[in-house]
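J.: turn this into a model:
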Amino acid sequence: MTFSFEIPLLLLLLVTAAGAILVKDLMSAILLLGSYGFCLSLVWAWLGAVDVAFVEAVVGAGLATVLFLLTLFGTAPKDGRLRRPPPPIAVLIGLPLLGALMLYAANDLPTFGDPNSPSNSYVSPVYLERSYLDTKTPNVVTAVLMDYRSLDTMVETVVIFTAGLVCALLLRRKSHGTSS
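T.: From the prediction side, this is the model:
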């Protein structure tokens, strides 16, 4: 397997995530978070999850960035810079330790593209064989997203709608209560 795209893409993802956390300017943080969402959508596309990549590009890189920018433009100019104390020493030690433990645990995961992995041996054949019988939908992807995972898809839609509604409520101008 070649790492010609994977390593630079992973590094770009880590740089945008770290930049969004470390930068002090809110506008820069918002733009870096949008870049992070775009890089993450590229990762999902590279891994073959095109539907997840599309949702990440639309919601993570697009909609979230627009909503964050609208929220930032609706705030007072003095709120443009972040003022945060330095992180505690436990965080500076604990997060790299957690990352190292996660990388160590990742050794037990099946290799990418392994045809004998549990998901390819047990889950995928059931979906491929039974999707039309269970759902009467000829497209397996549609059957999985809209029939097998319909509750999950509905809840995701509710979460996105609620986030948009909260941003709209935060940004609305108060027209009542002002005296002339």
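J.: only C-alpha atoms for contact and neighbour calcs from this point on.
T.: Noted.
J.: my guess is Thr16 meets Leu31, correct?
T.: No - Thr16 lies out of contact with Leu31 (C-alpha atoms under 8 Å); the separation is 9.4 Å.
J.: which of the two has more neighbours?
T.: More crowded of Thr16 and Leu31, by other C-alpha atoms under 10 Å: Thr16, with 21 against 18.
J.: can I take it that the more buried one is in a strand?
T.: No - using DSSP: H, G, I helix; E, B strand; the rest coil, the assignment for Thr16 is helix, not a strand.
J.: please, which helix or strand holds the spatially closest residue to it that is not a sequence neighbour?
T.: Distances taken as C-alpha to C-alpha, 6 or more residues apart in numbering put Tyr36 closest to Thr16, at 5.3 Å, once the chain neighbours are dropped. Using DSSP states H and E, Tyr36 maps to helix 26-46.
J.: another one to check against the first:
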Amino acid sequence: MEAFIDIVLFGFLILTAIAIMRLRNLFAVVMLSGVFSLLSAGLFVVMDAVDVAFTEAAVGAGISTVLMLGTMAMTSREEKPPVHNRLFSFAIAVIVGAALIYGTTDMPPFGSPDAPAHQHVGPDYIERTPKEIGVPNVVTAVLASYRGFDTLGEVAVIFTAGIAVIVLLHGRTRPARTARARKKEKDV
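T.: A predicted model of the protein is given here:
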């Protein structure tokens, strides 16, 4: 049953990605991006990665969608036709994809107990967490205690990005809308 749910979610992810690539209406693309993030969050829940699912739902479907809608309010609603050669872009994407696939051939097999992460770091955290921290969830203990400065750095980056977005969006209005408003004022 779990495999069936995975297949259905992956199918919807693929259909959503194809729809995003084909559409020119930016509002529909933004909404489908939010749907894609929610589907990804559902897939993470099925894989028992609830913490990642919460992050994906909050950031991917929530904050990103709101920011894209805010950006869209200042720009047009339709994508302009591309002026560059699509064949060159496709060739670059194929080359990069092939390089990434080639890079995965050197990785240990999926779920292999002989992987480097399973030999040193993982068992060390699992062994030390109950004695040193006493938090029942090992992932929470690792993020909050052992990797606390890393998590603090991530929070600082997200905070800085939020401030940058506020500064960029502050006081800006869409020129087309203000021109229409001026025209209506003249007509009245």
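J.: please name the nearest non-neighbouring residue to the residue most central in space within structure 2.
T.: Against the mean C-alpha coordinate of structure 2, by C-alpha atoms, centre = their mean, the closest residue is Gly60 at 4.8 Å. Nearest residue to Gly60 of structure 2 in three dimensions, chain neighbours excluded: Ser37, at 5.3 Å (C-alpha to C-alpha, 6+ apart).
J.: with Leu128 of structure 1 instead?
T.: Val140 (6.7 Å).
J.: my read: Leu13 of structure 2 touches Ser33, true?
T.: No - taking C-alpha under 8 Å as the definition, Leu13 of structure 2 is not a contact partner of Ser33, at 10.2 Å.
J.: picking that back up, how close does the residue nearest to the centre of structure 2 sit to Leu39 of structure 2?
T.: For Gly60 of structure 2, the distance to Leu39 of structure 2 equals 10 Å [C-alpha to C-alpha, to the nearest Å].
J.: next one: Tyr102 of structure 2
T.: From Tyr102 of structure 2 to Leu39 of structure 2 the distance is 28 Å (C-alpha to C-alpha).
J.: looking at those two, which is more packed in?
T.: Between Tyr102 of structure 2 and Leu39, counting by other C-alpha under 10 Å, Leu39 is the more crowded of the two (21 against 11).
J.: could you find the counterpart of that one in structure 1?
T.: Alignment note (TM-score structural alignment): Leu39 of structure 2 maps to Cys39 of structure 1.
J.: so what's the closest residue to that match other than its chain neighbours up against?
T.: Spatial nearest neighbour of Cys39 of structure 1, chain neighbours left out: Leu13 (5.7 Å); criterion: C-alpha to C-alpha, 6+ apart. Going by C-alpha atoms under 8 Å, 6 or more residues apart in numbering, Leu13 of structure 1 touches 36, 39-40.
J.: please report how far Leu13 of structure 1 lies from Ala20 of structure 1.
T.: Distance, Leu13 of structure 1 to Ala20 of structure 1, by C-alpha to C-alpha: 11 Å.
J.: cool, Ala106 of structure 1 as well?
T.: For Ala106 of structure 1, the distance to Ala20 of structure 1 (C-alpha to C-alpha) stands at 25 Å.
J.: likewise Gly80 of structure 1?
T.: In terms of C-alpha to C-alpha, Gly80 of structure 1 sits 15 Å off from Ala20 of structure 1.
J.: so between the two, which is more surrounded?
T.: Higher neighbour count among Gly80 of structure 1 and Ala20: Ala20, with 22 against 14, using other C-alpha under 10 Å.
J.: once you drop chain neighbours, what's closest to that one?
T.: Going by C-alpha to C-alpha, 6+ apart, Ala20 of structure 1 has Ala29 as its nearest residue, at 4.6 Å.
J.: the one you found against Ala17, yeah?
T.: No - look at Ala29 of structure 1 against Ala17 with C-alpha under 8 Å: they stay out of range, at 9.5 Å.
J.: show me the helices in structure 1, by range?
T.: 6-22, 26-46, 50-55, 64-73, 89-105, 118, 124-135, 140-143, 150-171 (DSSP state H).
J.: turn those helices into JSON lines, including distance to Phe112 of structure 1.
T.: Output for these, formatted as JSON lines (distance: least, C-alpha to C-alpha, whole Å):
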{"stretch": "helix 6-22", "distance to Phe112 of structure 1": "12"}
{"stretch": "helix 26-46", "distance to Phe112 of structure 1": "12"}
{"stretch": "helix 50-55", "distance to Phe112 of structure 1": "16"}
{"stretch": "helix 64-73", "distance to Phe112 of structure 1": "30"}
{"stretch": "helix 89-105", "distance to Phe112 of structure 1": "15"}
{"stretch": "helix 118", "distance to Phe112 of structure 1": "12"}
{"stretch": "helix 124-135", "distance to Phe112 of structure 1": "15"}
{"stretch": "helix 140-143", "distance to Phe112 of structure 1": "20"}
{"stretch": "helix 150-171", "distance to Phe112 of structure 1": "25"}
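J.: just those: most buried one?
T.: helix 26-46 (a mean of 21; mean count of other C-alpha atoms under 10 Å).
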